[in-house]
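Student: Pasting a predicted model and its sequence here:
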Amino acid sequence: MAHEAIYAVVDIETTGTDPKTDRIIQIGCVLIQNGQVINRFATDVNPGKRISKQIQNLTKISNSQVQKAPYFEDIAPTIANLLADTIFVAHNIYFDYQFLNHEFRRCQVPEMTIPGIDTVELAQVFLPTATSFRLGDLAENLGLHHDNPHQADSDAEVTAALLLYIQQIMRELPLVTMERIANLADMMGMQTGMFIRKNLMEMRRKNPPLADNLLIVDGIALRKKTLPLFEKNLYESIYPLKKKAKEQLFNGQLHFYKEQARLMNLVYRHFSDSQSEGLPTTKDLFIEAATGMGKTIGYLLPAAYLATPEEPLIVSTASLLLQDQLVQKDLPLINRVLPQPLVATVIKGQRHYLDLARFAISLQMPPQQKQYRLYQMATLVWLTKTVTGDFDELNLLRLDHPFFQDCGHRGTVLLDSENPFYPHDFLRFLHKRMSQSNLLIVNHAFLARESLRERPQLPKSRFLLIDEAHHLPDICEQAGRQQVSTFRFRKQVGGLTSETGLFTQLMQLFQGEPQFISQLELYLQELTALVEMQEILVTHLLKTEGTDCPQEQIVTKEELDSFDLAPRKAQAKLLLYYEEAEQIAQSLRQQVQSWINRWLPSETVLLESLLDLLAEVSAEGEILTRWFTQWQKELVHWLVPHSNQITAVFQLTDFAAPLLPKTKWYSRYDKILYLGGTLKIGGNRHYFPTRLGIPEAPVKIIQAPFDYPKQTRVILPDKGIAIHELPPQEYADQLAQYIEEIVTPVAKPILVLFTSHDTLQRVYERLHMKFLAAGREILAQGVGGSREKLLRRFSLSKDSILFGADSFWEGVDLPGERLEVLIVTRLPFTNPKRPLVAARNQYLKEQGLDPFSEEAIPQAALRLRQAYGRLVRSTEDRGLMIVLDRRLVTTKYGRKLAQAFPRKVPLMQLSPVALKAEMTRFLRNPTNDEKDD
């Protein structure tokens, strides 16, 4: 009997990533055989050079620690012997394997030729819903013991545990799933595919039965889906209006908060047409309720007494993240106490869902592209788990990859009812779930796009609740923005007749249909002519005096009318060609629709791709026709050039898009409630109702349950930086000095907010190495990864400093000691020179409004209030906000902005010495009774 293979799970720590100049400082190895650890090896290595502060902070390996360790030359033969005749395993094998081989070569030891397995790729396939494939994150999420991340012995140990965990996952999968994965695995790194096939052979030998919760459809294992039917309680429950009734309902499972109870009653009365609390019967109601007071529970509870599947409550949130949080966190909590549980369904755009039939076709001829196949393999595993088919369950994916373009849903209209996957289709199941749900959850972008859809995807209802309503105007504007990229169109048309292009394949497939081929050729001629006309127009539109590199620009009707004959002819031809292309497209559509059920599935995909193309060109024709012919004051005509200066993005922004009475969806709901933590801007209650086109809508304010004067401080230095008088370089120098003085003595996480990415980068460059040398990390937007990644690292740190701009001003939930100090570098005004801001200001002027007082000040006040709101999310939180811009107290508009802070919160102006003393006193004294206030 052959011996079971030995797996050598290896991790190395190095002075850097370049094997030519960097050296190993630590190596760890765990040997596994028959699923058991049989040996371990770990040692520090003297690199013969200094370890940088950055690597020391990352690995916790110091220069003194490695000083007495052996050099790699001394241990290279031992390591080579240890690894001989094993299978090499590492997390990102390409780095460890190649670096070790480079070191063996340098030490004149024979290089490794042993097979290798990459646990990163294995994790990507067999743990498809993991939020991150970094070793530390996987260890944390899977509960694997990981004492010392970025130390070789600990990393090797946890990689070994991960390998065994994934092997167990493999062997629990259906045999058909593993067969399909093994067929796709030949492009995986090194011998990773071999490892999968080895486990498949073991499974074939044992032939495990199919789990009860799975079924096989046309060779693919799927999770069984069950549709729970909504059951109405026999006896109607009476809404608990009074405190005693609520406490009786809560039964100790929820706490009674008077502010939350008031919100509940306001929601109930609005949706049930009650006229108590001085509220008239009205369609729209705005309620400001502070974050941290439990506002989600505050609206879900009353909704449960009113919403039915026939009249569901539709809740729109600001983001996909908040959608999922509502379902996973808040809904189970409220359903514990409700006599009639809320049944919820999250709804997203159809491209968020997998089309099973199209996925099955993609498996028939998988492309020779590694990432595509990794997605296919991961999807096969995921299908044994998911009942929604929602791509967002596969974290960290960009849906613009060709795999998701090929396998994303096109809508139920294009489904073939004869296809074996039709009964199991995810979008059809979503619609069934919607019919049995009394709570439908969408995000603002989905809601706003209802105005662009031919057929609405949301039902009519009495109840619509818009949470985080302050985001709605901007999201409506973004969703209504229409654009055409001529660069993308040129590339798309060029690809149609390539060797594997759509038209090449269609012409081969339909050789016996000369009329169809002729129409395709005519359509291609129209598309080619469109590309030519687009380029002529872009070339003329981008002719700007005195610049070699044209910037994004706004085009006016006067500029367009002033062009000479050639570009005006090109414009007329462009619109004519779009009309002609649409006539040919109509004929092609009719032919395709009459054939589509006569062809094999793989051929049907080609025809569906043609229909997609026809629809896309038609939509682009409508947008460009609108761009060249519609000149209402609320429309802004953009041109964003590509680097080649012959292609650009034509873009239309509609400033009237947020005016709700003009939308298609507004009239479909009897009662709409707008909820948010910051709806009153300074003293102005009606800023948001006015922006949304419903200025008469009442606004109710529920006082926050926090003692802001006791829990917070807002401090300004008594001498500030002369912001407008300094060039960018000097301003960044002074700002860096101010920040360094403030944060150095405070050993706590600190968030620093900027209004300019350029300034953020300049200050980061001046400070990050200085702080790193002191063992303290500065995380910076645009430097250290995504917003979510930076926030995660920041929330886990003890004293990191996070530099953020834009999105970091709001939506950062860091309660308690994770955020006690916040520094605002500059008042958050948008730059009036930005083209879109300038265009909006012009639009407001034409309406007789002052852009500064009607737009700039309210927007800056909103951002300032949202930044301040990061500090206090519960009654126990405390925090300091330091504003380095003295315009807050020295200007008239600054004093208006100061109204953004809660009443009775004083603005303290302190010298540097007094500021440090106040910070120390406030942060060290959580039980402070504020006697000296």
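Tutor: Okay, I see it.

Student: From now on I want contacts and neighbour counts done on CA atoms only, so please keep to that.
Tutor: Fine.

Student: Please state the offset of stretch 61-79 from the chain centre?
Tutor: Between the centre of stretch 61-79 and the centre of its host chain there is 43 Å, according to Cα atoms, centre = their mean, to the nearest Å.

Student: Would you mark the buried spots in it?
Tutor: I61, S62, N63, V66, Q67, P70, Y71, F72, E73, A76, P77, I79 (16 or more other Cα atoms under 10 Å).

Student: could I get these as a markdown table with distance to T653 and secondary structure?
Tutor: Written out in a markdown table, the entries for the buried residues of stretch 61-79 read as follows (distance: Cα to Cα, whole Å; DSSP: H, G, I helix; E, B strand; the rest coil):
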| residue | distance to T653 | secondary structure |
| --- | --- | --- |
| I61 | 54 | coil |
| S62 | 56 | coil |
| N63 | 58 | helix |
| V66 | 60 | helix |
| Q67 | 63 | helix |
| P70 | 65 | coil |
| Y71 | 64 | strand |
| F72 | 62 | helix |
| E73 | 65 | helix |
| A76 | 64 | helix |
| P77 | 67 | helix |
| I79 | 63 | helix |
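
Student: Of those, which is the nearest to D561?
Tutor: Sorting the buried residues of stretch 61-79 by how near they are to D561, with Cα to Cα, puts I61 at the top with 68.6 Å.

Student: check contacts around the closest one.
Tutor: Applying Cα atoms under 8 Å, 6 or more residues apart in numbering to I61 gives the contacts I55, Q151.

Student: got another, please set it beside the one above:
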Amino acid sequence: MAFPTSFGMVISGDAIVALSAVRRDAAGTTGFFRFVETGTPVPPAILKAEGIPASAMKTALPIETVREDLLAFLPPECVLLVHDSAPVRNVLHHLLSGASKHTLLDTRELAGILFPSTGNHDLRSLADVLGLQPDPDVPDPGFRFAQDSLLILSLWDRLAGEAASLPKSLVRELYALFAPLRSHPLRTFFKTCSDAPRRADAYPEAAGGLRGLFSAEVVPRIEKQNPDGREWVPVDVANVEKLLGAGGILASNIPDYEFRQEQVDMAIRVTEALNASKHLVVEAGTGTGKSLAYLVPAILWAVANDMPVVVSTNTKNLQSQLLGKDLPLLTGLVGRGLKAAVIKGRRNYLCVRKLLFALEHAGLDLSPEERLALAGVLVWSIRSASGDLSECSAAAGPADPALHEMITADASECRGGRCDHRSRCFLFRARRHALSAHIVIANHAVVFTEMADGDSSMVLPPYRHAILDEAHNLEDAATRGLSMELSRYGIHFLLGRLWRPGRRHHDGGILPALTDHLGRYRSISPEVVGRMEQDAVKVMDAMAALDPVIDTLFSELSALLEGARGRESLRYSAERRIESDWALVLGARENLGRALGGLSLLLSAIIETLGHESLEAMPDRENFAKEINGVLVRVKQFSAEAAFVVAGASPDHVFWVERTKGRQGGARAWAAPISVGAMLAEQLYAQKASIIFTSATLTVNGSLDFVKKRLGLNVLEPGRILEMTVGSPFDYARQCTFMVPLFLPEPGESGGNYAEALGLLLAEVFRRTHGRALTLFTSYDMLQGCARTLRAQMGADSGQLLVHGESGSREHITQTFKQQTESVLFGTHSFWEGVDVPGESLTCLVLARLPFPVFTDPIVEARCERLESEGTSAFAGYSIPAAVIRFRQGFGRLIRHRNDRGIVIVADRRVAQKSYGQWFRRSVPAPMQSYAERGAFLDAVDQFVRQMSDERDAEGRT
């Protein structure tokens, strides 16, 4: 391609503050750096973030002068390299209007394709991961924007080299993917790479072209004994103690190993439960080392019996810890042929058949975003051993969920043993590994999906023993897995897989691809082709007729919300609703059911025709049949669920309509189980010999009764379930202080601006703690209001405020928070648990409000009503206990290690002043200190910060 020129910019609003460019041509590499007059003062926060002193702006030049200098600097033809072009594309286009030939290429997009396993494609993150170094021939002015342009050129060299190393068959496929986008720079890039000579060190080619590049692995089938009706070999408790005890195997082999009696006690109890085929509920406080406490007996039991133990978690973080740290450690020490595997739901794995099918029949159908994502998946797929899409950042971008539908398969689409790609099937391989494993790591979603679907979507091996970690989330996980959603977007998305009207007569979907495919093969009977084309036209006509039927149903659902008095949702049931209000909805649902039934018959006819003997020689015949059958199965499922949800007749479910925004069409309807306990008891607990339920937060007022009742464990026969509570080894009284500012208004109090008052207080607190703070909110509105106030108070330091929903993904801002030790993180619901930040990055934790369940949430409302109907106070029997468990999770974010120290500020004064506050105070291991005066509160913060500093200095001297 033409000479590359990289750009770095600083923009304030629509104005360019500073500009850098680095040009490489036949003469070498040259830099260009300018500051630009903006006409208004540049915000100090922007200058600070870029490392620009205010004095540098005195050298700023008028924009026209900078433009003339830049145009003179650029080669006549060049590739303009920008990293993340979206924010600067329009500005740069205006700046370069009138320039000679130039192509704007986004190195972030290209990096997403060529380095798809790199989680973060920010320039600085890529520079760290790839070890990028600026060109030494260009002096570094020291400003961030100038360094960016130098790094972008260095990144370009790596990207070009990486592309040149790819197999030619893959590069040609990438070019074909972008070929329909005539003006896209990646079309030219991959065409150039395709035409270039193959490098000697390139990735090896494979027989069979692209298909041959996928790793093929034959995993032998391991036949294990049927778990039903056999006697189990018990584990000797003494062997558990030998591993975990003081002076035991772990202590002898792990440097700085800390013996914890709490860990040994829990491990013994887990062993007893496995041996006796009983269930166990165990709360293990933070720092217990609960994962080793259950893994050691589970491994010993699984190896002794040659049967799997499934370990299920709720979060990816814990799965990563188990797979990356705990299991490798124990594999080396326990030995004896231990095998571990991870298994996820079907839709987590790339389907090689569907990927190749999508590439073959993509045509002009895909959007540019989908092509970018598919290109990244393609490059990643030939290198991946697991096919787990969570490893591929391209699969988590804006093209999702359409991309996932395109490249993953559910049970109805899977060809199983008849698939040509079975030896390359990632799911088949993962399941074979799981079938031979002793420890199988899964997540709650897989466990509950298989519980609900039975054998129809089985991926887990047959098992009778399980450990459910993070068990405080089980009720929510089961509720999500057993809920039904009825949305306009859902049905349109599903039908769009069959047919989507396109521009310039280029329709998208399976049916246009099928008719195009049929036209390529003259050997096929014209009669069969004609019948197929007629059936395809009938389906498209039926789908066109479906649109107004679908629109009517969701318009009528939307109309129900007009009388909802501003509420975002409206509960209903067959018993309570006013029939006259629902007549149009019920009629629309019946019309939809008939229309979907007719569509199902037409799809069945196409599938039957694809089985005609005259089509046996047609390539992709079975692939098309499977794709259409997958849609057919889900059309039938949608129709059945629509009937169930709209009917609202089940007394065991809560039904509601809620407002939606954007493309989902105004309203959607839901059905969710009011209680999951009885279902879990019947379909899970009764089917397993032993299940271990564990978490750091299961008790309320020292009792496990609340969680046992919510999970249906209270209905098990006496003696079937064991209980245990294990405390934390941390010295909370020394390591943290629990502070409550009584002078703040009560959250939600009329006349009080709580978010503003909290923001003003936190500005003073964070100056004293030098940031290093995590603030947890229960709503985005409160978070945003507090963030506005804090930014105004922090001024130039506001760039150190990381806000959930604004500053990037949860993973990105958590990682940034850990790296920038003086930053502040504002988070909502997902940050209340699973965030581990040991050390100096977190010394101040703020809980903005007591985390009561939202009483207007339909599920919460229905559960409270059910309790009241049973004679139990909903507030004392549900709202408070649920809030206490959530509160304990949030409180536990601060102290993650014996050496951690810090302040916990519970800003909601109700914890000290309401009678129910004692539930929260008793639930945490640190005594509360309340302050009526602002000055006394801030003095106490100062004192604790000094104390922490003195202790760290003393530790440093020793």
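Tutor: It's in. The model shown is predicted, which means the values in this text are computed figures rather than measured ones.

Student: Among the buried residues of stretch 61-79 of structure 1, which one lies nearest to E140 of structure 1?
Tutor: Nearest to E140 of structure 1, judged by Cα to Cα, of the buried residues of stretch 61-79 of structure 1 is I61 at 21.9 Å.

Student: and the closest one, what pairs with it in structure 2?
Tutor: Matched to structure 2 by TM-score structural alignment, I61 of structure 1 sits across from I52.

Student: re earlier: any chance of the buried residues of stretch 61-79 of structure 1 in TSV, with distance to E259 of structure 1 too?
Tutor: Listed next are these as TSV, based on distance: Cα to Cα, whole Å:
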residue	distance to E259 of structure 1
I61	52
S62	53
N63	57
V66	59
Q67	62
P70	66
Y71	66
F72	66
E73	70
A76	68
P77	71
I79	66
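
Student: quick one: which two of those residues are the most distant?
Tutor: In the buried residues of stretch 61-79 of structure 1, the most distant members under the criterion Cα to Cα are S62 and P77, with 25.3 Å between them.

Student: Pick the one among the buried residues of stretch 61-79 of structure 1 closest to S272 of structure 1.
Tutor: Distance from S272 of structure 1 was checked for each of the buried residues of stretch 61-79 of structure 1 by Cα to Cα. The minimum falls on I61, at 64.7 Å.

Student: gap between the closest one and Q645 of structure 1?
Tutor: When distance is defined by Cα to Cα, to the nearest Å, I61 of structure 1 is 51 Å away from Q645 of structure 1.

Student: Then P749 of structure 1?
Tutor: Using Cα to Cα, one obtains 46 Å as the distance from P749 of structure 1 to Q645 of structure 1.

Student: One more: Q376 of structure 1?
Tutor: 38 Å.

Student: do the same with P926 of structure 1
Tutor: 60 Å.

Student: higher neighbour count, the two?
Tutor: More neighbours sit around Q645 than around the other of P926 of structure 1 and Q645, counting by other Cα atoms under 10 Å; the figures are 17 against 13.

Student: so when I look at that one, I'm seeing a helix, right?
Tutor: No. With DSSP: H, G, I helix; E, B strand; the rest coil as the criterion, Q645 of structure 1 is coil rather than part of a helix.

Student: Give me the spatial nearest neighbour of I742 of structure 1, chain neighbours excluded.
Tutor: K916 (7.0 Å; Cα to Cα, 6 or more residues apart in numbering).

Student: brain fart, S930 of structure 2
Tutor: The shortest distance from S930 of structure 2 to any residue other than its chain neighbours is 4.6 Å, reached at V740 (Cα to Cα, 6+ apart).
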